[in-house]
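1. return a 3D structure for these sequence lines:
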Amino acid sequence: MILINLLPHREATRKRRKEQFFTQLGLSALLGGVICGAVFVWYQDRIAEQEERNAFLKRESALLDVEIKDIAGLQTEIASLRARQTAVEDLQGDRNMPVHLLEELVSELPDGIFLKSMKQEEQSVLLTGVAQSQERVSDLLRSLSNKTQWLVKPELVEIVAANASVSQREQRRVSNFIIRATLARPLSPANKDGDAIKANQPISSVAEKV
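-> Below is the predicted model:
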């Protein structure tokens, strides 16, 4: 016996496939929503954790700024105290410098040289005098360069030939000169590795014939 199905099986199959498609589409959308929600929650946790770290770093940075200001204030106070200590030590060390300088000039002054004045200008000393000849001035420069401890780097500023009266009838040719030298103090045992310390105490102008 032959059975013939007269129902619209194709439309039923199409309807069933359409229902399966929409069911799968709904499940996919639901699964995608769950995944997106999980990712969103994970990112929110990471953002909250990073914000907490940023807040912690800001607090620590503020504390470090306060400590840095305190350290800067201490360094300023230390520098000020060292400057005062250096000034006091320089004053104590240079208290007798004019005496030493005059003694050194007297002992190292060549024959035929007469000093008229000595004046300090900041860290320079100007020596004004009269020499019997220009060779005597050269001897004085060599003596200041090699033998003195309190005057360094001497240089000739000016030398002028002039006539000096020896008596009422006799005149002699002389040389008026000005020499500039840098004022320095010999190194003490505590400052062996440093340069010569410059003096701060001014030397009064001296009008004296040596």
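
2. only C-alpha atoms for contact and neighbour calcs from this point on.
-> Fine.

3. helix, strand, or coil at Leu3?
-> coil (DSSP: H, G, I helix; E, B strand; the rest coil).

4. gap between it and Ala12?
-> Shown here: Leu3 relative to Ala12, a distance of 19 Å by C-alpha to C-alpha, to the nearest Å.

5. so these two - more neighbours on which side?
-> Using other C-alpha atoms under 10 Å, the more surrounded residue of Leu3 and Ala12 is Ala12, with 11 against 5.

6. now that one: which helix or strand?
-> helix 9-93 (DSSP states H and E).

7. which SSE is immediately downstream of that helix?
-> Moving toward the C-terminus from helix 9-93, the next helix or strand (DSSP H and E) is helix 97-108.

8. let's see this one next, to set against the first:
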Amino acid sequence: MAKINLLPWRQEYRAQKQKEFQQIIVIVILVVVGAVFGWVKTVDKQILDQKSRNQVLTTRIKKLDIQVREIKELKKRRQELIDRMRVIQELQGNRPLAVRYFDELVQATPEGLWLNSIERKGNKLSLSGVAESNNRVSSFMRNLDQSDWYEYPALAGVTASPRFGEQASAFQLTVNVTGRKQDDDQDAVKK
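-> Next up, the predicted model:
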């Protein structure tokens, strides 16, 4: 039988396949490295783009924060001005009322009654004085109750005051200060 040696042919075939396999692996590795490199570059570019967008947003937010602070400051100043204007209007509107209150108090005071002190706390007016008799105090309280500018007179105390006369009385009373009473205005409109 003839001797045929197939081993070198197989070895050559294997060596060729091994070489092709190594070439394919190198090509695959190069393609994978290229793809990974491209992917990393794409992600880095997206990150840089997002950072630049974030930076733009941050600067715009800072500008808006400054504008918001300015708006808040302007609103605060506006409210302060409105409050000042309201106080000034109230003072201007209430300025003639003090004269009205005193005028009405003088008209309500009967003869034989003297006021020693007048003190106002809020809408309460505290009066103290001396009257020739208790009837004068009663008359004073009725006059205050009928007044357009006072209401609810309340007697706090009456004491005898002999140094002003036999029937003289020192008194203290409180009365509420109001604006012009609504009932009288409505009656005047109806007539």
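
9. relative to helix 97-108, how tilted is the lengthiest strand in structure 1?
-> Of all the segments of type strand in structure 1, defined by DSSP state E, the longest one is strand 151-165. Put simply, strand 151-165 of structure 1 runs at 60 degrees to helix 97-108, going by axes from the mean of the first three to the mean of the last three C-alpha atoms, to 10 degrees.

10. identify each buried residue in strand 151-165 of structure 1, please.
-> Using 16 or more other C-alpha atoms under 10 Å as the burial criterion, the residues of strand 151-165 of structure 1 that qualify are 151-152, 154, 159.

11. I'd like those as JSON lines, with distance to Ser61 of structure 1 appended.
-> Output for the buried residues of strand 151-165 of structure 1, formatted as JSON lines (distance: C-alpha to C-alpha, whole Å):
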{"residue": "Leu151", "distance to Ser61 of structure 1": "54"}
{"residue": "Val152", "distance to Ser61 of structure 1": "53"}
{"residue": "Pro154", "distance to Ser61 of structure 1": "56"}
{"residue": "Ile159", "distance to Ser61 of structure 1": "67"}
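
12. ok, back up a step: what packs against the longest strand of structure 1?
-> Applying 3 or more C-alpha pairs under 8 Å, 6 or more residues apart in numbering; DSSP states H and E, one finds that strand 151-165 of structure 1 makes contact with helix 134-146, strand 171-183.

13. average gap between the helix holding Ala12 of structure 1 and structure 2?
-> Once fitted to structure 2, helix 9-93 of structure 1 is off its aligned match by 2.9 Å on average (mean C-alpha distance after the TM-score superposition for structure 1).

14. correct me if wrong: Leu156 of structure 1 contacts Leu144.
-> No - with contact defined as C-alpha atoms under 8 Å, Leu156 of structure 1 does not reach Leu144; the gap is 11.4 Å.

15. rewinding a little: of the helices and strands packed on strand 151-165 of structure 1, which is nearest Glu51 of structure 1?
-> Of all those, strand 171-183 sits nearest to Glu51 of structure 1, with 64.4 Å by C-alpha to C-alpha.
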